[in-house]
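Colleague: Sequence and predicted model, in that order:
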Amino acid sequence: MTTPSTTTPSTTPHSTTQSGAPVVSDAHAQSTGADGAIALTDHYLVEKLAQFNRERVPERIVHAKGGGAFGTFKTTEDVSAYTKAALFQQGVETETLTRFSSVAGEAGSPDTWRDPRGFSTKFYTTEGNYDLVGNNTPVFFIRDGIKFPDFIHSQKRLPGSNLRDADMQWDFWTLSPESAHQVTWVMSDRGLPASWREMQGYGSHTYQWINDAGERFWVKYHFRSNQGVNAMTGDEAERLAGSDSDYYIRDLYENIDAGNFPSWDLHVQIMPYADAKDYRFNPFDLTKVWPHADYPLVKVGTMTLNRNPENYFAQIEQAAFAPSNFVPGIAASPDKMLQARIFSYADAHRYRVGTNHAQLPVNAPKNQVHNYSQNGAARYTFNDASTPNYAPNSKGGAAAVEPATVGGGWENDGALTLSAHSLHAEDSDFGQAGTMYREVFDDGAKARFLDTITGAVGGVKDAGIKERAIGYWTSVDADLGAKLRANLGAGEETNSASEAAIKY
């Protein structure tokens, strides 16, 4: 229904039902008589109430609270030696949609809670939609998708009390030591960005680029904020959680509305295909970063957000980002978490928004779609009546691209996949977390970090879990662990706790 803004009585459109029939009254239901009983023949009343009862779709299980905006990505550099993807050819400008979000909180939660932030971009390319679904951190808590439901459950709410619980968070983290690197990021200043505009974005996973010659490269994506990278204090975040729980959403919307368009320069790290076979750690491990000294950043182009959504529900809540949305010249890697997400995200959208969610305007590609899927709820695009609904066919219907023109092929490289998931010299769960604490944090950041983990671990009630948490941070850095123990007044480590720590 169209809602007029500045119209005169003579041009005001007439209210209609969903089927287009004129409505007699917007203010009064039909009554059958003096007793005031409502007639069920008042189909407009029934329609309004029934529609109202169905206004919500299920909220996202993760990344429920978020906002976003439309924009453009312009490729400013020549990276054609590494990928044939049309959007990454020098001079090409592509429409985009970017959604920012929190991970653990529900849709109504404050967006300034300490948490990773989702950073997902849909590129509406000439070859189909490419979705880069990432975060404001280059790593994640786990490296295997089979743990993902358990991890999210540990960060949500207890099934009995429906309260969030420090014990179950730290129980999971300390029994999953691969989480140490990401927890270090989250407990640092990066866990409380000053705004979505003032944080970095990462594809996090390792992806594959393929050039016109069929040569393959491994890449990691980095969006570097042109607004700078800034954080807010814990006290400020707590204050905003109470006074303006939509602070990040408001900040992004109001800045774009005022013409202050945020932008990020996209860089990639590029690893030659063969390097992955004997690199010093598994390059497809989502809990690791590639040191820039090994693979420096290569600039690709700039993304600018310059248009707010016209309707939040239609264009942000129903926006569906999926790591399975690739285009020619870009493909997956043997990253086990990426493999799981390729299934999980698209499946979540089929459940949450509908089997035909890709036909919604916000999700629909700009190029033509040709396939033989059919039917399902809310289907409204379809093939010509003369086109068969099966493949292969001899009636001139769409046919698949020959494999040679698509690229890829690591799936058949047994040596690569075997080496990728075998033991590497530097496959430590705590090594990169320790390096980050010692070499990246300055003295102020170290002090704030210690205060943060002291408060977080201090909320643990179970003595055994608390001891494991101290051991966890001791494994990251011995001095840090000693300071945490002193802050918590936990005393000396017990023998049983020491045995638990050895399992790391």
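Modeller: Arrived safely, thanks for sending. Numbering: from 1, shown residues only.

Colleague: contacts and neighbour counts: CA atoms only from here.
Modeller: Fine.

Colleague: Helices of the stretch 101-250 of the chain, start to end?
Modeller: Here the stretch 101-250 of the chain has its helices, by DSSP state H, counting those that start in this stretch, at 148-155, 166-175, 180-187, 234-243, 247-257.

Colleague: tell me the angle the third one makes with helix 166-175.
Modeller: Helix 180-187 and helix 166-175 meet at an angle of 140 degrees, taking axes from the mean of the first three to the mean of the last three Cα atoms, to 10 degrees as the criterion.

Colleague: How about the longest one?
Modeller: Angle between the axes of helix 247-257 and helix 166-175 is 80 degrees (criterion: the same axes, to 10 degrees).

Colleague: next, the one to line up against it:
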Amino acid sequence: MSKNNKKLTTSWGAPVGDNQNSMTAGSRGPTLIQDVHLLEKLAHFNRERVPERVVHAKGAGAHGYFEVTNDLTKYTKANFLSEVGKRTPLFIRFSTVAGENGSADTVRDPRGFAVKFYTEEGNYDIVGNNTPVFFIRDAIKFPDFIHTQKRHPQTHLKNPNAVWDFWSLSPESLHQVTILMSDRGIPATLRHMHGYGSHTFKWVNADGDGVWVKYHFRTEQGVKNITEEVGTRIAGENPDYHTEDLFNAIDKGDFPKWKLYVQIMPLEDANTYKFDPFDVTKVWSQKDYPLIEVGNMVLNRNPENYFAEVEQATFSPGTLVPGIDVSPDKMLQGRLFAYADAHRYRVGANHNSLPINRPKNEVNTYQRDGQMRVDNNGGGSVYYEPNSLGGPKESPEDKQAAYPVSGVAENVAYDHNDHYTQAGDLYRLLSEEERTRLVQNIVGAMKPVESDEIKLRQIGHFYKADKEYGTRIAEALGLSVPQEVK
């Protein structure tokens, strides 16, 4: 493997001291806006593809509603969750992650699961995936990770060397890699998969008391997956298979349904739980924090125009309503900036005024001008604040709940670095047939990797998660588990 002494630099030539950890206030953050290297990476990354989405380019969408079935007002003051039976209109977009707009639906890839609730207090977005975890846990690594999933700049081909080199050097990815390479890596349809908010969020009730939450959308159709061979065959026969299936199901009245649950953790548990609850590469045990029912999601209407609705739909985990706040999750903190910035670049500064994104309630801002201004631009009304002319004013009762932060401003990793226990637990939960398919999928994906050093480094991670897991993959690749790992 080639070695060099070149220093990584910013675009203005300054050396980068830490490219693995963003700068936070203490070990849990929040992330500091003074980390100009992080901001440059995220902002530049959002502008690397024109005009389709950098990630989640291929997608399908539908309209529907959410109905509350359980009273959880003791945990959150969010208006759309305020009473059993209340319905809120919504729009959802499903997507693959790495492929281009014309790529096949049935590839092995996580699926985006983004839901926009049109509440009476403004829009609320849950922007998740069909997996409860992710490959990385700090947004500063996101541009590099997605580069490995894209095409080689010289050959314009997918590059398994880059994929496995990055994963083998980022052991926090092991849990998600195990899920991706398992049967769940290729859902049979978009209707037959779960969805997750993935990140930890904060609910706050009317008294200002908070809890940490995780979202789980459980499919009412049952989980169904397809094998690598079937996925490959369908990709050649009908690359739009998932898109077509969703449209046809709704069109004939077979409305897909999911039941939303949350896990709820008391705020103080975050300091003592066995895994850092803000690390998106980890899950909370459902034995420790059981699923609590929230309500039902039903999709019952197809878009009238794909571009106007599915393609121009914009989602951000920073699109919040009173009663729902964010957490110190470092990956989430980066997404708060990156997603909205991507929409301002891709769709325009006024993307929220487009019909698919426009809130149902009245919008009162002092924002003016910019691309895609489709209303009267505020007419001749007052355009600054504070003012004495009767313009809209802030409402202190809607401020986000305060929480303490402390620590030294520095580039720092999460305190907990056990990347193997949960991946090993998942492997041991699988049946023998599921384990065999998992190993076959991983071996098939790793065989094209040219470097044995990369293969052995990754085998070491599998072995640390479970000895059988690593040994089976090593033997299938004609290699031995590195002695230093045993």
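Modeller: Right, received. Where do you want to start? In this text, all values refer to a predicted model and were calculated from it rather than measured experimentally.

Colleague: Got a TM-score for the pair?
Modeller: The TM-score (TM-score structural alignment, normalised by the length of structure 2) is 0.87; 435 aligned residues with a Cα RMSD of 1.9 Å.

Colleague: sorry, back to before: need the helices of the stretch 101-250 of structure 1 in a markdown table (columns: distance to Phe326 of structure 1).
Modeller: Supplementary listing: the helices of the stretch 101-250 of structure 1 in a markdown table, determined by distance: least, Cα to Cα, whole Å:
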| stretch | distance to Phe326 of structure 1 |
| --- | --- |
| helix 148-155 | 23 |
| helix 166-175 | 32 |
| helix 180-187 | 26 |
| helix 234-243 | 37 |
| helix 247-257 | 28 |
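
Colleague: Check those for me and report the most buried one.
Modeller: Counting by mean count of other Cα atoms under 10 Å, helix 180-187 has the highest mean neighbour count of those, with a mean of 23.

Colleague: Mind listing residues that contact it?
Modeller: Applying Cα atoms under 8 Å, 6 or more residues apart in numbering, the external contacts of helix 180-187 of structure 1 come out as 114-116, 137, 139-141, 173, 191-192, 287-288, 429-430, 432-433, 437, 449, 452-453, 472, 476.

Colleague: In strands, which of those appear?
Modeller: Among the contacts of helix 180-187 of structure 1, none falls in strands (DSSP state E).

Colleague: show me the residues around the residue most central in space within structure 1 that make contact.
Modeller: By Cα atoms, centre = their mean, the mean C-alpha position of structure 1 lies nearest to Gly118, the distance being 4.0 Å. Taking Cα under 8 Å, 6+ apart, we find Gly118 of structure 1 in contact with 63, 99-103, 133-136.

Colleague: That one matches what in structure 2?
Modeller: Counting by TM-score structural alignment, Gly118 of structure 1 lines up with Gly112 in structure 2.

Colleague: Next, count neighbours for the closest residue in space to its match that isn't next to it in sequence.
Modeller: Nearest residue to Gly112 of structure 2, sequence neighbours excluded (Cα to Cα, 6 or more residues apart in numbering): Asn129, at 4.3 Å. When neighbours are counted by other Cα atoms under 10 Å, Asn129 of structure 2 registers 22.

Colleague: do you know how far Asn129 of structure 2 is from Gly195 of structure 2?
Modeller: Counting by Cα to Cα, to the nearest Å, the gap from Asn129 of structure 2 to Gly195 of structure 2 is 6 Å.
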